[in-house]
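1. my questions concern the predicted model and sequence given below.
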Amino acid sequence: MNMISPIESEPDTATAHKDGAFGRMPLWQRGALIALPVALLAGGVSLANREAPAVAAPPPPTVTVASPLVREVNEWDDYVGRFEASRTVEVRPRVSGAIVGVHFTDGAIVRKGQLLFTIDPRPFGAALSEARAGQASAQSELALAQSDLGRAERLIAVEAVSKSDVERLRARVRAAQAAVAGAQARVRARALDMEFTQVRAPISGRISDRKVDAGNLVAAGEGAGGSLLTVINALDPIYFAFDGSEALHLKTKRAQAAGAKASPVEVRLQDETDYRWQGRLDFTDNGLDPKSGTIRGRAVMANPGMFLTPGMFGNMRLAAGGTTTALMIPDAAITTDQARKLVVVVGKDGTVEPRPVELGPVLDGLRIIRSGLTAQDRVVIAGGQMAPPGAKVTVKPGRIAPLPAAATPAISAPVTGEATFAR
């Protein structure tokens, strides 16, 4: 009789029908099938843990550092202004009459005493002749009065004439002398009128265009009562007028109180890169404008070629004091945090640190640092954007040097509006 093991006993019919082939398997096979995926999963995880390499930390960023450039510099204060004529004269006639000649070219350079206009001299010539005739008549009356007085003075010794007659003759001589003086004055006045018919340049400079053509009548007088003939501007020397803020005015006054000498001024035009026009400060107004808080100043400079023109715009710089030692770094190494200016420096432990600084002017592409840095600091001049504050960095030595003149961007001339083919 065959004995059937409980393990090998056939499954329940309902269970076999429900689970299919899995339900017909023995219990030990079922356990093996269930444990196999779990073992495979555990083995895969263990194998993955054994084969996955460890992730290495990224290397610290590399930055280029350099110590600030130390140079002796002269600092300047910047102003803007315009050129003005050192003298301006409105040419007006001193006698009335008709213009019969214009003797200059519009816009030309004229010299003092040069003939500009001619007014019809004939009426004034006739008046001068009349005055001279009156002078001759007065001189004849004086000569007759002096002759009569001389005869009377010889006869008074023999009591041939009375003293009253002699006094009367002396009075007549004095009246004749006064008449001669008046006649001479009229001659001089008519001669001046005759001279004023030739309108000459009162100063040297560049003349404007003529306001009156030949054939027109002009009236003598000042202001609106007189006819304006032209305008002359004296251009050598020429003035440069500017307005300075109260802060700059106080700075200049304190420098002068400290014994600073008057320094020259330098001006550049809007299409120039160099301050090639030299001059000196010759006038500062006696008060500040309370509305704008500025004070008016003026510099004078030579202009022998008459190149500088009134109304021309210019940038002026005035020395703010003597020679000082300055720390200079590239302007690109400076960042902005709201209202603060920052420079990134590398400490002794190799960490980067932002440091607030006070900026000065730019010289040869380098920014002057007034405060916030020392000559021993290591300033990040390249690669700083890859290193956040407090991060460790790898230092690469660099060098700070002024930019050559050729690297300085030039100011281009205005673009031409249109062009045509040359013929």
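-> Looks like it arrived, so ask away.

2. every contact and neighbour count from this point should use C-alpha atoms.
-> Noted.

3. and the longest strand anywhere in the chain, what other elements does it pack with?
-> Counting by DSSP state E, the longest strand found in the chain is strand 69-91. Packing partners of strand 69-91 (3 or more CA pairs under 8 Å, 6 or more residues apart in numbering; DSSP states H and E): strand 230-245, strand 313-330.

4. quick one: closest of the ones you listed to Ala262.
-> strand 313-330 (8.8 Å; CA to CA).

5. may I see the buried residues of that closest one?
-> Residues of strand 313-330 classed as buried: 313-321, 326-330 (neighbour count, 16 or more other CA atoms under 10 Å).

6. now stretch 47-62
-> Pro61, Thr62.

7. off-centre distance for stretch 304-321?
-> 8 Å (CA atoms, centre = their mean, to the nearest Å).

8. what residues does it touch?
-> By CA atoms under 8 Å, 6 or more residues apart in numbering, the list of residues contacting stretch 304-321 from outside reads 74-85, 235-238, 251-252, 255, 260, 263-270, 275.

9. any chance of a PyMOL selection covering the buried ones in those?
-> To isolate the buried ones among the contacts of stretch 304-321 in PyMOL, judged by 16+ other CA under 10 Å, type:
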select buried, resi 75+76+77+78+79+80+81+82+83+84+85+235+236+237+238+252+255+265+266+267+268+269
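
10. about what we covered before: format the buried residues of strand 313-330 as a markdown table; extra columns: distance to Ile119.
-> Formatted as a markdown table, the buried residues of strand 313-330 follow (distance: CA to CA, whole Å):
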| residue | distance to Ile119 |
| --- | --- |
| Phe313 | 39 |
| Gly314 | 41 |
| Asn315 | 45 |
| Met316 | 45 |
| Arg317 | 48 |
| Leu318 | 49 |
| Ala319 | 52 |
| Ala320 | 55 |
| Gly321 | 57 |
| Ala326 | 66 |
| Leu327 | 69 |
| Met328 | 67 |
| Ile329 | 69 |
| Pro330 | 68 |
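
11. please identify which pair of those residues lies farthest apart.
-> The two members of the buried residues of strand 313-330 with the most space between them (CA to CA) are Phe313 and Leu327, at 32.3 Å.

12. ok, Gly350 - contacts?
-> Going by CA under 8 Å, 6+ apart, Gly350 touches Lys392, Val393, Thr394, Val395.

13. before we go on, here's another structure to hold up against the first:
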Amino acid sequence: MRFNATYLRFLQKPTLYFVTIGLVMGCTKKEEIILPPVKVNVVKAIQKDVPIFEEYVAQVFGESDVDIRARVEGWVTSVNFKEGSFVKKGDLLYIIDDIQYKNRVDQVRSQLTATQTEMVRAEGELSRVKPLADMNALSKQDLDNAKAKYEASLAQVRAAEASLENAKVEYGYTRVYAPFDGLVGISNFRVGDYVTRSGTTSVLTTISSIGAVRVRFQISEREYLRLTQMTTGELETAKKNIQLIMADGSLYSETGEVDFADREVDPKTGTLTIEARFPNPKGILRPGLFVKSRVLIKTFPGAIMVPQRAVMQLQHISRVFVVTDSSTVKAVPVETGPKSGDGWIITKGINAGDRIAIIGSASLTPDAKIEAVEQKWPENSPNQ
């Protein structure tokens, strides 16, 4: 039997082969990789009184928003205000062509004079007839006729006086004045436009009183029922502490108070309209502005809070990762309450001052070593 030369040389050196394999395995074992601790953001659980708010989309209205309407027909001959400016009560806003109304006053005044002259003549006739009738020099019929003429002339005088007053009133309507102090809007008519006393063409402009404003918002039936379950004290506190969040996210400096709730829930939307009144000393709030009303629902005294991103939820179970003294993390089940801002109230499971790891997308197991990166929370709190 013949053997391959290479195979024979292999059989002659078995010890060298196994030593080589052993060296390779030994080197592999020594080069095992040990991962460094994972850097994890860590915050401290805080304890403070936490107010819970509900926010609703709301709209601003003036304390009084009044359409200024024409009460006579005619051509606009003068516009005496600057649009968008503040006006005082009694300021002249418009003049409507008054010629026909002035002529009407003169005409009715002449009619009044004629009826007054007729009344004086009838009164004189009655004064002449009455003593003669008393002496039977004239018949009772003559006396009755004289009295009837006098009373008819007196009625005509009163009717003419009333007509004159009406004519004067209409003549006065050709001058349109501001009914109160306020902010005047855009004029719907210019000089030369024709206005009427009815329909949409009668609205000249709108004036709003904005020293204080009304803010309206709607709450759902469920929210309304929740409010009815609040105590009297909680409800009064909520009614007197309405806040406004402006469109840029800033908080309005003045606090409002609820004026009233509508008498019914709107069957079309299932909501109840609430109106609150806000001081507006700087005139920042204007009619039509959209804001958010923030209502204080309840205050949790001495509540434990952590960031919402620190709470891990799986179905109905919530937990946080607490950093231990040995720089490891421990999963702790917790019970949660309401959310406030970017925080979450924890009602059971941890204490104030506990160091909470914000795991995020990191994959960690309990007792895994971490490198804690201390973070400030909330953002406006002093450095920890």
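-> Received it, and whenever you're ready, just let me know what you need. Remember, it's a predicted structure, so these values are computed and weren't measured experimentally.

14. what span of structure 2 lines up against the very next helix or strand once past the longest strand of structure 1?
-> Sequence-wise, the next helix or strand downstream of strand 69-91 of structure 1 (DSSP states H and E) is strand 97-102. With TM-score structural alignment applied, strand 97-102 of structure 1 matches the range 74-79 in structure 2.

15. related to what we said a few turns ago, out of the contacts of Gly350 of structure 1, who's the most crowded?
-> Ranked by neighbour count (other CA atoms under 10 Å), the contacts of Gly350 of structure 1 have Val393 at the top, with 22 neighbours.

16. for Lys112 of structure 1, see how far away the aligned partner of Val176 of structure 2 in structure 1 is.
-> Using TM-score structural alignment, the partner of Val176 of structure 2 in structure 1 is Val199. Distance, Val199 of structure 1 to Lys112 of structure 1, using CA to CA, to the nearest Å: 11 Å.

17. and what of Ala42 of structure 1?
-> Here the criterion is CA to CA. By it, Ala42 of structure 1 lies 112 Å from Lys112 of structure 1.

18. over to Leu69 of structure 1?
-> Taking CA to CA, one finds Leu69 of structure 1 at 55 Å from Lys112 of structure 1.

19. what ranges does the stretch 1-150 of structure 2 have for its helices?
-> Applying DSSP state H, counting those that start in this stretch to the stretch 1-150 of structure 2 gives helices spanning 5-12, 14-30, 99-134, 140-172.

20. next, format the ones you listed as CSV and append distance to Glu83 of structure 2.
-> Listed next are the helices of the stretch 1-150 of structure 2 as CSV, based on distance: least, CA to CA, whole Å:
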stretch, distance to Glu83 of structure 2
helix 5-12, 108
helix 14-30, 87
helix 99-134, 27
helix 140-172, 23
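
21. so how far is Gly205 of structure 1 from His103 of structure 1?
-> Applying CA to CA, the value for His103 of structure 1 to Gly205 of structure 1 is 16 Å.

22. so for the two, which residue has more residues nearby?
-> Neighbour count, other CA under 10 Å: between His103 of structure 1 and Gly205, Gly205 has more, with 26 against 12.

23. tell me the contacts of the closest residue to the more buried one other than its chain neighbours?
-> Excluding the flanking residues, the one nearest Gly205 of structure 1 by CA to CA, 6 or more residues apart in numbering is Ala234, at 4.3 Å. Counting by CA under 8 Å, 6+ apart, Ala234 of structure 1 touches Ala85, Ser86, Arg87, Thr88, Ile203, Ser204, Gly205, Arg206.

24. repeat the analysis, applying 10 Å as the threshold.
-> Contacts for Ala234 of structure 1 (CA atoms under 10 Å, 6 or more residues apart in numbering) come out as 84-89, 109-110, 203-207, 306, 309-310.

25. kindly state which residue of structure 1 is aligned to Lys54 of structure 2.
-> Residue 54 of structure 2: Glu, not Lys. In structure 1, Glu54 of structure 2 lands on Asp77 (TM-score structural alignment).

26. wait, doesn't that match sit right on Val362?
-> No: with contact defined as CA atoms under 10 Å, Asp77 of structure 1 does not reach Val362; the gap is 12.0 Å.

27. which residues touch Asn136 of structure 2?
-> Counting by CA under 10 Å, 6+ apart, the residues that Asn136 of structure 2 touches are Lys130.

28. for the contacts of Gly350 of structure 1, which one is nearest Thr64 of structure 1?
-> Using CA to CA, the contacts of Gly350 of structure 1 come closest to Thr64 of structure 1 at Val395, 6.1 Å.

29. the closest one and Thr351 of structure 1, how far apart?
-> From Val395 of structure 1 to Thr351 of structure 1 the distance is 10 Å (CA to CA).

30. ok, so what distance separates Thr347 of structure 2 from Val332 of structure 2?
-> Taken as CA to CA, the span from Thr347 of structure 2 to Val332 of structure 2 is 13 Å.

31. tell me which of the two has more neighbours.
-> Comparing Thr347 of structure 2 with Val332 by other CA under 10 Å, the one with more neighbours is Thr347, at 15 against 12.

32. and that one, what does it touch?
-> By CA under 10 Å, 6+ apart, the residues touching Thr347 of structure 2 are Ala303, Ile304, Met305, Val334, Glu335, Thr336, Gly337, Pro338.
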